[in-house]
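Student: sequence first, then the predicted structure, then my questions.
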Amino acid sequence: MAVFGRVASGCALALALLLQADFAAAASNSPKIVIQPRSTNSVICDSRGCFGFGERQFYTRPGQPLPITPPYNGGVNRYDAPRVQIPPRETYMPPRAVYPSPAQQRARHQMWCSERYRTYNPGTNLYSTIHNGFRTCHSPFD
């Protein structure tokens, strides 16, 4: 019961403070909306394009290059000269040539012959012909 009394007195006190406030003065002193000026030499890009502010104001459509290079450092683009420069290699190492193993060559040969001749036998490396009996398969992978 004591808790309920404290809550009720707190609500009564808050209501009294609200009623004392001068609503007319609060309504006449509406808050001012202040738009901060854009910082000089700034660019904002969105779906409509890029807008440049500062000494040179500009607008470009989406996909068009900017007329001046950002970020602005007195006309010098700081991304043109990287701080870390990697020296070129003194020696050239050509990539290693990959040669297939004999088992891979044999498998490629057998695949080529079996795709080319329906009667190819990989165990004997022969295929049958209509009139000449059996012949040896010769593939580009021999």
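Tutor: Here it is on my side, so go on.
Student: for the rest of this, base every contact and every neighbour count on C-alpha atoms.
Tutor: Fine.
Student: in the host helix or strand of residue 18, which residues are buried?
Tutor: Taking DSSP states H and E as the criterion, residue 18 maps to helix 2-20. The neighbour-count criterion (16 or more other C-alpha atoms under 10 Å) identifies no buried residues in helix 2-20.
Student: what's the closest non-adjacent residue to residue 128?
Tutor: residue 134 (4.3 Å; C-alpha to C-alpha, 6 or more residues apart in numbering).
Student: burial count for the one you found?
Tutor: 14 (other C-alpha atoms under 10 Å).
Student: what residues are up against it?
Tutor: Counting by C-alpha atoms under 8 Å, 6 or more residues apart in numbering, residue 134 makes contact with 126-128.
Student: got another, please set it beside the one above:
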Amino acid sequence: MTVFGKIAIGCVVSFLLLSLPDLANAASNSPKIGLPPPVVGPTVCDYRGCFGFGSQQWYRPPGYPIPYTPPSLDRRNRFDNPRVYIQPRNNVPPRTNYPAPVNDRTRHQMWCSEHYRTYNPGTNLYTTLHHGFQTCRSPYY
């Protein structure tokens, strides 16, 4: 007998068994077992979906509507009353009218910086190839 024949015979036998009134009635009127109602636990929703906990756990993928969970009366939102109080900052803007360093340069420093590329106005020195550091001597000094 071929595989198709076995499948056809199995379908016919199952239809005959379901068509009998006593077997169909017995299958539909099964005795109810006294199970307690499921205890509703907390619900956690994140990017993966919603997870329900309690006596019966469940999962809903993202995109389904979020189930209504009544807020519990004994738990407060932990962000409403923080434990640590941080004082607000004084919003005083920093002083922005700093004098530009170029405005403080004297004519001596301007002359030295134009003549010596490595001139440092803070120390009044410039570097040379053979003698190290030399003091700048300008006509304005």
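Tutor: Structure received. Because the structure is predicted, anything quoted here is derived from the model rather than measured.
Student: just give the TM-score of the two.
Tutor: Once superposed, chain against chain, the TM-score is 0.26 (TM-score structural alignment, normalised by the length of structure 2); 65 aligned residues with a C-alpha RMSD of 5.1 Å.
Student: Produce a ChimeraX select command limited to the buried residues of the contacts of residue 134 of structure 1.
Tutor: In ChimeraX syntax, the buried subset of the contacts of residue 134 of structure 1 is picked out as below (16+ other C-alpha under 10 Å):
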select :126,127,128
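Student: in CSV: the contacts of residue 134 of structure 1, plus secondary structure and distance to residue 8 of structure 1.
Tutor: Listed next are these as CSV, based on DSSP: H, G, I helix; E, B strand; the rest coil; distance: C-alpha to C-alpha, whole Å:
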residue, secondary structure, distance to residue 8 of structure 1
126, strand, 104
127, strand, 104
128, strand, 106
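Student: could I get the contacts of residue 134 of structure 1 as JSON lines with distance to residue 43 of structure 1?
Tutor: Shown next, in JSON lines, are those (distance: C-alpha to C-alpha, whole Å):
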{"residue": "126", "distance to residue 43 of structure 1": "74"}
{"residue": "127", "distance to residue 43 of structure 1": "74"}
{"residue": "128", "distance to residue 43 of structure 1": "76"}
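Student: so which of the contacts of residue 134 of structure 1 comes closest to residue 28 of structure 1?
Tutor: Ranked by distance to residue 28 of structure 1 (C-alpha to C-alpha), the contacts of residue 134 of structure 1 are led by residue 127 at 103.1 Å.
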